[in-house]
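**Q** Model the following, please.
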Amino acid sequence: MKAMAGSRIRWRGTEYEVVMIQEMSALLRHPGGGEVEVSVDELNRAAEPVATRRLHALRDVFVDGDELAPELRIWQEAIERIRGASDAFGLKDKAVAEEAARLAGALGRSVSPRTVYRQLQAYERDGLRGLLDQRKSGAGAGRSRGVDPRVVVILNSVLALRSRSSTVSKAAIIAQVRREIAAAHGDEIKVPSDPTFYRLLDEEDRGRFSFGSAKTREALALAPEGEFGRRTALRPGEQVQIDTTRLDVMVRIDESTIGRPELTIMLDVATRSILAAVLRPEGTKSMDLVVVLARALVPYARRPDGARETRQLVSTAWADEALIEQERFERLREAQPFIFPETITTDRGRTYLSRHFRAACETLGISLVTAAPHTPTDKPHVERTFESIASLFLQYAMGYVGRSVEHRGRDVESQSEQLLTIAQMQELLEDWIAVEWQNRSHDGLRDPLHPTIMLTPNEMCRAFRQVAPELHVPLTREDFIALLPVVQRRINRYGVTIDHRVYDSKRLAEYRRRESPAKSKQGRWPIRVDPYNLHIVWLEADGEFIPLRWANDVHEMPMLGDVWRYARDEYRSGGSRRDDTSDLVDAMRGFAAKGNPKVAARRKARAAVVAADPMNPTSVARSEVEDASDLAPAITDVAAPEVWPHSGGFALTNDDIDEVRRRLEE
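**A** Got it, this is the predicted structure:
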């Protein structure tokens, strides 16, 4: 565009009118009335023509290449005839009236001479673009052009304060705006009608979600205004982000508790590699973050004894059932790249600000960057990774609850018997990261010159290593164990008990039933525990870590392992649950504690007399005689004492009894 005196240009974000142009400078007039002199070289370099912002309207001028739109062609022909008419003796006004009648017939609607004059002025000012219907082209003013600007300001202030409020209807917002207009301006402002208010709400609420999801509205409000800043990672480990979220899946925490665990992941920005991922029950502690750090700094191949055994023990459920060799999982686990984090970006959670986590990072030479308050865009990559884990992995798991209550089904609670344990979900997640995530093409790793090429995290890491090779030495076995959480236990003659499991070692012989030298621990010894290593724990004593192995090897025996698996399934299905027998147990315990009732001396004497009476049907003596008659041939040689030494005053008249007595006395 050639700028001349009277033209309007844009320079440094402000529109100016060109007043005068000289050889080396130009005089510009500010809309406020002030004038400024600018060199021509500066204007040629940085000035923009104001008309260029309206060039988008030319897309509606032409159709099928160079062919004018039919309505524009009709208007152009009419305008050209009017411009060719003479201004003398009112001939131009007559031409305008004739063209108005002709246009009405051609366009099928009424066209007034005033409209023709307006189109004539627009054509002379803007050319063909001026003949467009400004309402259809969008170049004209918005629908709020007839509304007092102060109404729009109040409406926007009300909508801006709704970012953290519950979602309400448009009618409630309109009523609030009306009240604020009356309080601020009284009757000075004409309040728009309800239809106008609804149109204003549609225009001003675009992108705010004031009447949609409250969660989306709050997330958008937290985004910074203006352009997002970008920091390009130049090498692996330069920018690492860590965060914790509650997963949208139910797992079995223990045999009596189910819940949604919390996942903590550490992500490298340069390669999009997940360096570590740890599941914990709700309420992640600072020690759990140190475990995440330990798993990131020690590759799977260098972890202490028991890590592989635990993984194979847990993964048997999905590997053996599909007849997949465990070595394939092992190879993919070992292929994950080792990346040492130089800086870690965290949020302002209490666990991330804890002295424990910060001291561990400081000892390892890792810098911590704390995100700004309520600014999730400071660590967007790890936030987005959580959504990817949910869509690519969690939604396929039993017990998936959806991203909100309205997406949750009714069968979640009924599946409690089939839910995965937290240990199974941990190993399954780590296997998924090694198998799929690290070998899946990532949109953030797209080649800028060839956008169709996307790399995987493993490929991106190998590419960095080729261009900028670095030597990162992983932590040793001792360093890994030193980062693990500590539990205090006494060393008994059989070993130590942790989570109902007994751990023992031959090297415990010199420590059994000894008290720890630390007086504050009441004789208990420090034991280092990896939450997801069932086989090994480590006793910290005399400056070294002594490994203690799980003493119960039942799960390693083929038949007994199957027996316990069937027993667990039956227990969870409720088949082995006993009926309520507490009343029976209480009755037995009560009788055992009370014993038989004590018999009085008089009652004992009476019972003895009755027992000695041979005429009594229940007499003990009588029963002994009857029993003895059956055994008489066998005891003829035994000298028996007198059967009734204190017999009563009744004579015996029964011959059988006399015969028995005679035989016994012989």
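**Q** okay, CA-based contacts and neighbour counts for the rest of this
**A** Noted.
**Q** So which residues of the stretch 351-500 of the chain form strands?
**A** Assigned by DSSP state E, counting those that start in this stretch, the stretch 351-500 of the chain shows strands spanning 367-370, 486-489, 496-498.
**Q** One more sequence to fold, the one below, so I can look at both together:
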Amino acid sequence: MQRPGVLRVGDRVIFAGGAHTVVAITGTVIRLLSTAGQTTVVALGYLLAAEDFELVGAAPAPKVDPLGLLETLPEKVVKAARTWERHLIEVVTGVAPDAPEGALPRREYDPATQSLAARQRAKAAELTAAGTKTSVRTVERMRQRYREQGLWGLVDTRYARTVKPAGNVDARVVAAAAAVVEAQTATSTGTKSRAIRQLRQVLDDEHGPGAVEMPSRATCYRLLEALSAGKYTFGAATTRRQTANKPPRPYAPTTASRPGEQVQMDSTPLDIMAVMDDGVIGRAELVLAIDIATRTICAGVLRPFGAKAVDAALLLARVTVPEPMRPGWDAALAMSASRIPHQRLVSMDTRMALAAAKPVIVPDTVVIDHGKVFLSEVFLRAATTLGISVQPAHQQTPTDKAIVERTFESINTLFCQHVAGYTGRDVTRRGSDVAERAVWSLPDLQELFDEWVIAGWQSRPHDGLRHPFTPDQAASPNDAYAALVAAAGYVPVALTGADYIELLPADWRAIGDSGIQIDYRTYNCAELRPFVRKNSGVSSRAGRWEVHYDPYDVSRIWVRNHHQGGWITVPWTHHNVVGQPFADFTWRASRKIAAQRGLDDTNEMAVAVILAALLRRADEGPGSGRVLARTRTAQAMGNHLPLELNTAALVASAEPEPPANPQPVLADTEPEQDEPPVLVGEVVPFALFDPFADDLEAGR
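**A** Now for the predicted structure:
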């Protein structure tokens, strides 16, 4: 046994493919002189770490015993190896390691008088005389193994044998079995007997029928079990595909140092059965955007299953505008009651005064998958308009947007399972009465989700968020935003309502005497009257006017005022019959029902009556008038429109038409200061028309 080698001035080393002489050592810097006379200065650490470094003429470095591996062996095996170590040390040095200090070598093992070969013969004779038959060749072999491997080289090889996953099976059979296991990734899960039949077929196709002998059936089962370990080849197909999609390279966490540096977007079916606008029970699809730095859910839009390109574009628009407080929400959900720097934001944008406790984050980069909705021209044009960089993830690599994928799982456990109509994540966890429990309409479910994001998600500590000054405590998204905004030194300005309208789908229409016609719906208002039958001035569109609309709320449109600038909010003329927002696909479904009943599907009033009945059936789920009223009011607010447009829309929808001859109410007492005087109109002695009546024949 010897200590590690020492590097001194004058030693010769092998470095960078050539021989060098050490001529000087200064601190950790070594000066080398090559055989060609060239001088090289190199750091000591770099020299010792070089792959071809070698100290010429030095004794081999001692082997450090693998203590971890030795602990896995039986005690008797380790004891036998240490006994061999004692004998070999006596052969090499002449003195056993357990000899007392100052002891002299025995005569037959004295290196001064006996050669190494003689000492090895003496040790072999001693062991044989002690009852362990040992040859000189055995002693020599054990000494060489001890020099090369240390104590591990003296271990009985039967106990140190490495495991062979495939055993002693023919290499051709192993290669074919690996190919069969790999081919099961995208197919439906089968049994091992099917895989054995496919293995036989692969061997016959590659090497000829019967050319390769198949192992026994039990061996084939063990081989398939070993090759499919961790691949779920004979388990759940979804788990197998997810495992196969994992990248082979090491995982690296996605990080961001400021809000909006990276926002991940994706869509997934929500595990809740909802009542759609046409009254049919179905699953909604959630299109989500989450900020990486703060884990803020920037926006989440619920749509009927099968998201379209306009959904992704609208999501991008919602990300960049404030989330307003809704009627019925607790005051604790307001931004002024949170840790977000509310006063600073209000000084920059007055809309923040009535905003909910969720920050507005304008993305620098959005990471998307290769879905059609995100790679569409509509979405990419909207991102270009906002100056947002779009970064597609690698195909079949969910780890590129792991945070939004993990957020979907959190939404299922923290929100979905507590909502009536929860389906479970798969059919094995689904109840038998899910359809009967589905009571929430899609607008109601959207409001519930928005309220949960503000009340639950944004104020809930996340293990992935840590403040630099308090790394032992998890932070909430709102806390992380407040800290990172201060660190970044700037606050992005949210888009205005006019910018939000610009991101909506556009069409070009003429303004007639009755207003603007879109899919047999008429839109008209007093502000539109001065432009009837007038040219917009856009010659490339034949004088038509630019119209923007929300496909999921076609109860109103916005017309660009090409003459004076700005936008004109134009409501649907029959909106008072329906009384709540509706989508364009719901309108088309109503027209289809009208045609099936023999009605004129171009008759706007007839279709409006059917549409009102459809929306009423969709709203009958929760059975709570308060929830329905709150949802309708919130939908009518137009969350992201300019203040002046919001006010006009609310006044038009909330205030009834004044009666022709109003009569004041006479009372004995003065009305309270908080309540305005109530005006009562004349009583009309006719039955009121109910558009929600089940008998729709009255609407013909």
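**Q** among the strands of the stretch 351-500 of structure 1, which is nearest residue 301 of structure 1?
**A** Set against residue 301 of structure 1 and scored by CA to CA, the strands of the stretch 351-500 of structure 1 come closest in strand 486-489, at 23.5 Å.
**Q** By how much does that closest one deviate from structure 2 on average?
**A** Between strand 486-489 of structure 1 and the aligned residues of structure 2, the post-superposition mean distance stands at 7.5 Å (mean CA distance after the TM-score superposition for structure 1).
**Q** what packs against that strand?
**A** If contacts are counted by 3 or more CA pairs under 8 Å, 6 or more residues apart in numbering; DSSP states H and E, strand 486-489 of structure 1 sits against strand 525-528.
**Q** Residues contacting the strand it packs on, please?
**A** The contact list for strand 525-528 of structure 1 (CA atoms under 8 Å, 6 or more residues apart in numbering) reads 481-482, 484-491, 515-516, 537-541.
**Q** starting at the chain centroid, how far to that strand?
**A** A distance of 32 Å separates the centroid of the chain from that of strand 525-528 of structure 1, by CA atoms, centre = their mean, to the nearest Å.
**Q** In it, which residues are buried?
**A** By neighbour count with 16 or more other CA atoms under 10 Å, strand 525-528 of structure 1 contains the buried residues 525-528.
**Q** With distance to residue 441 of structure 1 added, can I get the residues you listed in CSV?
**A** Putting the buried residues of strand 525-528 of structure 1 into CSV (distance: CA to CA, whole Å) gives the following:
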residue, distance to residue 441 of structure 1
525, 48
526, 45
527, 42
528, 38
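**Q** Specify which member of these is nearest to residue 318 of structure 1.
**A** Taking CA to CA as the measure, residue 528 is the one of those closest to residue 318 of structure 1, at 29.5 Å.
**Q** gap between the closest one and residue 498 of structure 1?
**A** For residue 528 of structure 1, the distance to residue 498 of structure 1 (CA to CA, to the nearest Å) stands at 11 Å.
**Q** Highest mean neighbour count out of the strands of the stretch 351-500 of structure 1?
**A** Of all the strands of the stretch 351-500 of structure 1, strand 496-498 carries the top mean neighbour count, a mean of 18, counting by mean count of other CA atoms under 10 Å.
**Q** In the stretch 551-666 of structure 1, what residue spans correspond to helices?
**A** Read by DSSP state H, counting those that start in this stretch, the stretch 551-666 of structure 1 holds these helices, from start to end of the chain: 558-573, 582-594, 601-612, 620-631, 655-665.
**Q** which residues in structure 2 does the fourth one align to?
**A** Taken onto structure 2 by TM-score structural alignment, helix 620-631 of structure 1 occupies no residues there; it is unmatched.
**Q** helices or strands next to that helix in the packing?
**A** Packing partners of helix 620-631 of structure 1 (3+ CA pairs under 8 Å, 6+ apart): helix 601-612, helix 655-665.
**Q** buried sites along the last one?
**A** To tie it back to what came earlier, the one meant is helix 655-665 of structure 1. Neighbour-count burial for helix 655-665 of structure 1 [16+ other CA under 10 Å]: residue 664.
**Q** Could you do the longest one as well?
**A** Using 16+ other CA under 10 Å as the test for burial, helix 601-612 of structure 1 gives 610-612.
**Q** For residue 197 of structure 1, which of the helices of the stretch 551-666 of structure 1 is the nearest?
**A** Evaluated with CA to CA, those place helix 558-573 nearest to residue 197 of structure 1, the distance being 59.3 Å.
**Q** Switch the buried residues of helix 601-612 of structure 1 over to JSON lines; also include distance to residue 130 of structure 1.
**A** As requested, the buried residues of helix 601-612 of structure 1 are exported to JSON lines (distance: CA to CA, whole Å):
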{"residue": "610", "distance to residue 130 of structure 1": "134"}
{"residue": "611", "distance to residue 130 of structure 1": "133"}
{"residue": "612", "distance to residue 130 of structure 1": "137"}
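**Q** Sort out which one of these lies nearest residue 502 of structure 1 for me.
**A** So of these, ranked by how close each gets to residue 502 of structure 1 (CA to CA), first place is residue 611, at 59.8 Å.
**Q** Please, where are all the strands along the stretch 51-200 of structure 1?
**A** Counting by DSSP E, counting those that start in this stretch, the stretch 51-200 of structure 1 has strands at residues 62-63, 67-68.
**Q** For those strands, give me JSON lines that also has distance to residue 21 of structure 1.
**A** Formatted as JSON lines, the strands of the stretch 51-200 of structure 1 follow (distance: least, CA to CA, whole Å):
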{"stretch": "strand 62-63", "distance to residue 21 of structure 1": "35"}
{"stretch": "strand 67-68", "distance to residue 21 of structure 1": "36"}
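**Q** Relative to residue 319 of structure 1, which of those is closest?
**A** Evaluated over the strands of the stretch 51-200 of structure 1, closeness to residue 319 of structure 1 peaks at strand 62-63, with 63.1 Å, by CA to CA.
**Q** Could you tell me where the strand ranked longest in structure 2 falls in structure 1?
**A** As far as residue count goes, and with DSSP state E defining each element, the longest strand of structure 2 is strand 263-275. Aligned by TM-score structural alignment, strand 263-275 of structure 2 corresponds to residues 240-252 of structure 1.
**Q** Can you tell me the closest non-neighbouring residue to the corresponding residue of structure 1 for residue 431 of structure 2?
**A** Residue 431 of structure 2 maps onto residue 409 in structure 1, with residues paired by TM-score structural alignment. With sequence-adjacent residues excluded and distances taken as CA to CA, 6 or more residues apart in numbering, residue 409 of structure 1 is closest to residue 401, at 7.0 Å.
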